[in-house]
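In: Here is my input; please provide its structure:
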Amino acid sequence: MIILIMAIFAILAFWANMVMKRPILRYLVTIIMFAGLIASVVAIVANMHDHYGMKTETTTVKKEIYSAGPAEQTFGVLLYQGVGSDGKENAYIYKSSATASRVTVSKPDLKTSSRQVSVAGNKVYRIVKTTRYVYKTDLYRLLFGIADNNHQLKNYHIVYQVPDTWVAMTPEQAKALPAKMTPKSAEEKAAMAMQQQQLAALAKTDPDKAASLQAQQVKKILNNQK
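Out: Model prediction:
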């Protein structure tokens, strides 16, 4: 529609210059038409660059995700890996369902930011907030709809809610963890065996508590690696 309006302004300006005899009226109409033409161009640029005539609309999707670790493991594992030259953003690795045989890798891009937060409970949720540009009114959509930018993506913001029954670690830490947890002396082996028996007994009556205790132990080992 805005293109048609520009064409009308241009045609009327040409018509005024060619047809109107009275100079003052001709100049006045020509100036008004050119002003309208310039205003239309400015509006198009503002729409394309600053989303003039648009507002932001945010939708939120919350979905449970599942441990990237073995199914028999009592605590959950969320893997993350820094990406990019500055390493400020992470790719996250998890399973999308309890029966999934392969992990899902969620990679960031220039319009995606992500973070982890600690929460109570025993489940991990991936919360995706999607913000898009939409036209404020049908009139704006009619004017600028030719740009095909309605519902244009502004950004994604992803939050991983991680309880204390889970451990977030890098793939390198996960790879090194079995060796770190393997007892080296006979006393350590005996202590480990007793601890495993206690955790197994606790898991039958309070699986969340058992998972939390084992997750604490793993976090302690990971912190000692730093």
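In: Could you use CA atoms for every contact and neighbour count after this?
Out: Fine.
In: Give me the longest helix you can find in this protein.
Out: helix 23-50 (DSSP state H).
In: What's the first helix or strand after it?
Out: strand 54-65 (DSSP states H and E).
In: hang on, the earlier thing: now for the longest helix of the chain, which elements pack on it?
Out: Helix 23-50 is packed against helix 2-19, with contacts defined by 3 or more C-alpha pairs under 8 Å, 6 or more residues apart in numbering; DSSP states H and E.
In: outside of the helix it packs on, which residues touch it?
Out: With contacts defined as C-alpha atoms under 8 Å, 6 or more residues apart in numbering, helix 2-19 is touched by 26-27, 29-31, 33-34, 36-37, 40-41, 44, 143-144.
In: what does stretch 172-185 give?
Out: With C-alpha under 8 Å, 6+ apart as the test, stretch 172-185 has contacts from 189, 192, 221, 222.
In: Could I get the buried residue list for it?
Out: Residues of stretch 172-185 classed as buried: 174, 177 (neighbour count, 16 or more other C-alpha atoms under 10 Å).
In: compare with the first, here's sequence two:
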Amino acid sequence: MIIIVLILAALLFIYFNVIPGKGHTFAAWISLIVTSLCILGIVAHDYNHWGMKTETQTVNHSLVSSATPNLPLLLYRPLGNGTEKIYLYKTNDSQKKLKAIKLDKVSTKINHSKKPTLQIKTTRYVYSDNFSKIMFSVFGHNNELKQRKYIFAIPSNWKVISTKDMQKLQKQMRERMQARKVAVLH
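Out: As a prediction, the model looks like this:
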């Protein structure tokens, strides 16, 4: 809607400047001011989400070991130089595949607690009122993601290790099992 108002105000400004008449100068100034305000409104909406507010949705999940129930682990896969991590988690034991955190505008935190839980806080931009929705809906910013925060709360007996370290552990365990089998056979 704001684009329509902008186009109409610009056309009126041109019309009142080209066609001479009594009171056209005042109308030209008003249409120039409306055009300028529309441009400022579009820029403010695009850069600062003017006319929008944030809403946060919090979802809590129980957390189970990323490996096996007997081995309490939270796995991660390092990205790039290792400062960023993709955490891999399960919310129940019957889950076959590990879930990965979403990486778009994400932050993660690991706290210690008695019970393993995962809290996901998703903050999105929504229109603050109907006027803003009518004016700016053409830009499609409603429900735009601002931030997603993963808060892992794990007990002190849990370990947070990388998938590479987990593969090394599995290899060492297989070698030990084979060594035990050979020792039992002799």
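In: okay, the angle between the longest helix of structure 1 and strand 54-65?
Out: Counting by axes from the mean of the first three to the mean of the last three C-alpha atoms, to 10 degrees, helix 23-50 of structure 1 lies at 10 degrees to strand 54-65.
In: before we move on, the earlier item: of all the contacts of helix 2-19 of structure 1, which comes closest to residue 93 of structure 1?
Out: residue 144 (40.4 Å; C-alpha to C-alpha).
In: what's the closest non-adjacent residue to the closest one?
Out: Excluding its sequence neighbours, the residue lying closest to residue 144 of structure 1 (C-alpha to C-alpha, 6 or more residues apart in numbering) is residue 2, at 6.2 Å.
In: so how far is residue 43 of structure 1 from that neighbour?
Out: 9 Å (C-alpha to C-alpha, to the nearest Å).
In: tell me which element residue 128 of structure 1 is part of?
Out: Here residue 128 of structure 1 is assigned to strand 124-135, by DSSP H and E.
In: Need the counterpart of residue 141 of structure 1 in structure 2.
Out: In structure 2, the residue equivalent to residue 141 of structure 1 is residue 133, according to TM-score structural alignment.
In: what kind of secondary structure is that match in?
Out: State at residue 133 of structure 2, reduced to three classes by DSSP: H, G, I helix; E, B strand; the rest coil: helix.
In: Was I right to think it contacts residue 127?
Out: Yes. Residue 133 of structure 2 lies in contact with residue 127 (C-alpha atoms under 8 Å); the separation is 5.6 Å.
In: Return every residue with contacts to both of the two.
Out: Both residue 133 of structure 2 and residue 127 are in contact with residue 51, where contact means C-alpha under 8 Å, 6+ apart.
In: circling back to that earlier point, can you say which of the contacts of stretch 172-185 of structure 1 are buried?
Out: residue 222.
In: Looking at the contacts of stretch 172-185 of structure 1, spot the one nearest residue 128 of structure 1.
Out: Closest to residue 128 of structure 1, out of all of the contacts of stretch 172-185 of structure 1 and judged by C-alpha to C-alpha, is residue 222, at 28.3 Å.
In: and the nearest residue to the closest one once chain neighbours are set aside, what element?
Out: Using C-alpha to C-alpha, 6+ apart and skipping the chain neighbours, the partner closest in space to residue 222 of structure 1 is residue 173 (7.2 Å). Residue 173 of structure 1 is part of helix 171-181, with elements assigned from DSSP H and E.
In: I'd like the contacts of helix 2-19 of structure 1 as JSON lines, with neighbour count and distance to residue 80 of structure 1 appended.
Out: Formatted as JSON lines, those follow (neighbours: other C-alpha atoms under 10 Å; distance: C-alpha to C-alpha, whole Å):
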{"residue": "26", "neighbour count": "17", "distance to residue 80 of structure 1": "69"}
{"residue": "27", "neighbour count": "15", "distance to residue 80 of structure 1": "67"}
{"residue": "29", "neighbour count": "18", "distance to residue 80 of structure 1": "64"}
{"residue": "30", "neighbour count": "21", "distance to residue 80 of structure 1": "63"}
{"residue": "31", "neighbour count": "14", "distance to residue 80 of structure 1": "61"}
{"residue": "33", "neighbour count": "21", "distance to residue 80 of structure 1": "59"}
{"residue": "34", "neighbour count": "18", "distance to residue 80 of structure 1": "57"}
{"residue": "36", "neighbour count": "18", "distance to residue 80 of structure 1": "54"}
{"residue": "37", "neighbour count": "21", "distance to residue 80 of structure 1": "53"}
{"residue": "40", "neighbour count": "18", "distance to residue 80 of structure 1": "48"}
{"residue": "41", "neighbour count": "15", "distance to residue 80 of structure 1": "46"}
{"residue": "44", "neighbour count": "19", "distance to residue 80 of structure 1": "42"}
{"residue": "143", "neighbour count": "18", "distance to residue 80 of structure 1": "45"}
{"residue": "144", "neighbour count": "23", "distance to residue 80 of structure 1": "41"}
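In: Great, nothing more from me.
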